[in-house]
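# Below are the sequence and a predicted model; questions follow.
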Amino acid sequence: MAISRRNEMPQQPILFYEVFDIWGIDFIGLFPISNGYSYILLVVNYVSRWVEAIATKTNDAKVVADFLKSNIFYVFGVPKALISDQGNHFYNKAMSALVHKYGVVHRITTIYHPQTNDQAEVFNKEIKKTL
């Protein structure tokens, strides 16, 4: 019996990623205000699971851009890809300009499917449990 093309499994490329090539990013909060801070910005490396987090007063695009430049791009190098949800703090003109300037691919998760950014979601749960 011959196998037709229709019944074949689609070929998937084998992808190799280096440490710090792919990062997931997410905000946690709104928490009760403590010293003026009510959010946590969390960035997780997909390969090493290294976590960078900072308490923030707001959850806006400026906070995200400043954090990425100073704590990720300048420390670990410019990543190949950044994965985030569709929050307006990640999905805006400022972020588009930032990732375009540095040549980073920005992957946006689909709504109601947080598993796409599973690394960040796992650490979100851990931080919430700890707090």
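Cool, got the structure.
# all contacts plus neighbour counts: C-alpha atoms, from now on.
OK.
# Tell me which residues of stretch 68-79 come out buried.
For stretch 68-79, a neighbour-count test (16 or more other Cα atoms under 10 Å) marks 68, 71-72, 78-79 as buried.
# Go through those and name the one nearest G87.
Nearest to G87 out of the buried residues of stretch 68-79 is L68 (Cα to Cα; 16.0 Å).
# Let me know whether my guess that that closest one is in a helix holds.
Yes: under DSSP: H, G, I helix; E, B strand; the rest coil, L68 sits within a helix.
# Look up how far K128 lies from it.
Counting by Cα to Cα, to the nearest Å, the gap from L68 to K128 is 22 Å.
# could you point out the longest helix in this structure?
Counting residues, the longest helix in the chain under DSSP state H turns out to be helix 118-130.
# List the buried residues of that helix.
Of all the residues in helix 118-130, those buried under the rule 16+ other Cα under 10 Å are 119-121, 123-124.
# got it, and stretch 53-72?
By neighbour count with 16+ other Cα under 10 Å, stretch 53-72 contains the buried residues 53, 55-59, 61, 64-65, 67-68, 71-72.
# ok, and here's another one to check against it:
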Amino acid sequence: MRLFLSSRGNKYILVAVDYLSKWVEAKTLLTNDARVVCKFLKSLFARFGTPCAIISDHGMHFCNDQFAKVMLKHGVTHRLATGYHPQTSGQVEVSNRGLKRILERTVGENCASVSDRLDDALWAFRTAFKTPIGCTIYKLVYGKACHLSIKPEHKAYGLAY
């Protein structure tokens, strides 16, 4: 996909990945400052609980006093990934690649609709069968299959329909 210039005024996509379940949360944002990052993380904490640690890059929106105060308040350890060890942020890169591929196929040439299509891309990503875990990420997190409006054309190995 070409550079994500702007979609409804949003220029950034903030992505968070749970390392155990591989659950992905993403949001299009107008800015990438500490305030919007903290607001995004607080909404995740309210929905899923607080994690033990958050691993991020060295971006200014993660390395500042406001972010540090939120992490301290919620008892979350903030760890920084280094450029010398790319495996640290490898799961986020894999998730970014998967979301980007889905968005490229659904958005096409109209980059203005990325903001509208992000929720659909997340749904597709979460409900796709993942061979390494033997189920969908949705089923791993919620313990049940997601209701799909279509019937699979081909049976996947390891699934009971």
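Thanks, I have the structure now. Treat the numbers as computed from the prediction; the structure is a model and nothing was measured.
# circling back to that earlier point, please work out which residues of the second structure line up with the longest helix of the first structure.
Using TM-score structural alignment, helix 118-130 of the first structure lines up with residues 90-102 of the second structure.
# Residues contacting the matching stretch, please?
Residues outside stretch 90-102 of the second structure that contact it (Cα atoms under 8 Å, 6 or more residues apart in numbering) are 1, 15-17, 19, 22, 24, 121-122, 124-125.
# Mind doing that once more with 6 Å?
A121 (Cα atoms under 6 Å, 6 or more residues apart in numbering).
# picking that back up, in CSV: the buried residues of stretch 53-72 of the first structure, plus distance to H89 of the first structure and secondary structure.
What follows is those, written out as CSV (distance: Cα to Cα, whole Å; DSSP: H, G, I helix; E, B strand; the rest coil):
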residue, distance to H89 of the first structure, secondary structure
A53, 16, strand
A55, 15, strand
T56, 13, strand
K57, 13, coil
T58, 10, coil
N59, 6, coil
A61, 4, helix
V64, 7, helix
A65, 9, helix
F67, 12, helix
L68, 13, helix
N71, 17, helix
I72, 17, helix
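# What segments of the first structure are strands?
Assigned by DSSP state E, the strands in the first structure fall at 22-34, 37-45, 51-56, 81-84, 105-108.
# how about JSON lines for the ones you listed, with distance to Q115 of the first structure added?
Converted to JSON lines, the strands of the first structure look like this (distance: least, Cα to Cα, whole Å):
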{"stretch": "strand 22-34", "distance to Q115 of the first structure": "11"}
{"stretch": "strand 37-45", "distance to Q115 of the first structure": "14"}
{"stretch": "strand 51-56", "distance to Q115 of the first structure": "18"}
{"stretch": "strand 81-84", "distance to Q115 of the first structure": "11"}
{"stretch": "strand 105-108", "distance to Q115 of the first structure": "12"}
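# how much space between I127 of the first structure and H113 of the first structure?
Note on I127 of the first structure: its distance to H113 of the first structure, by Cα to Cα, is 20 Å.
# repeat for K129 of the first structure
21 Å.
# Next: S84 of the first structure.
From S84 of the first structure to H113 of the first structure the distance is 11 Å (Cα to Cα).
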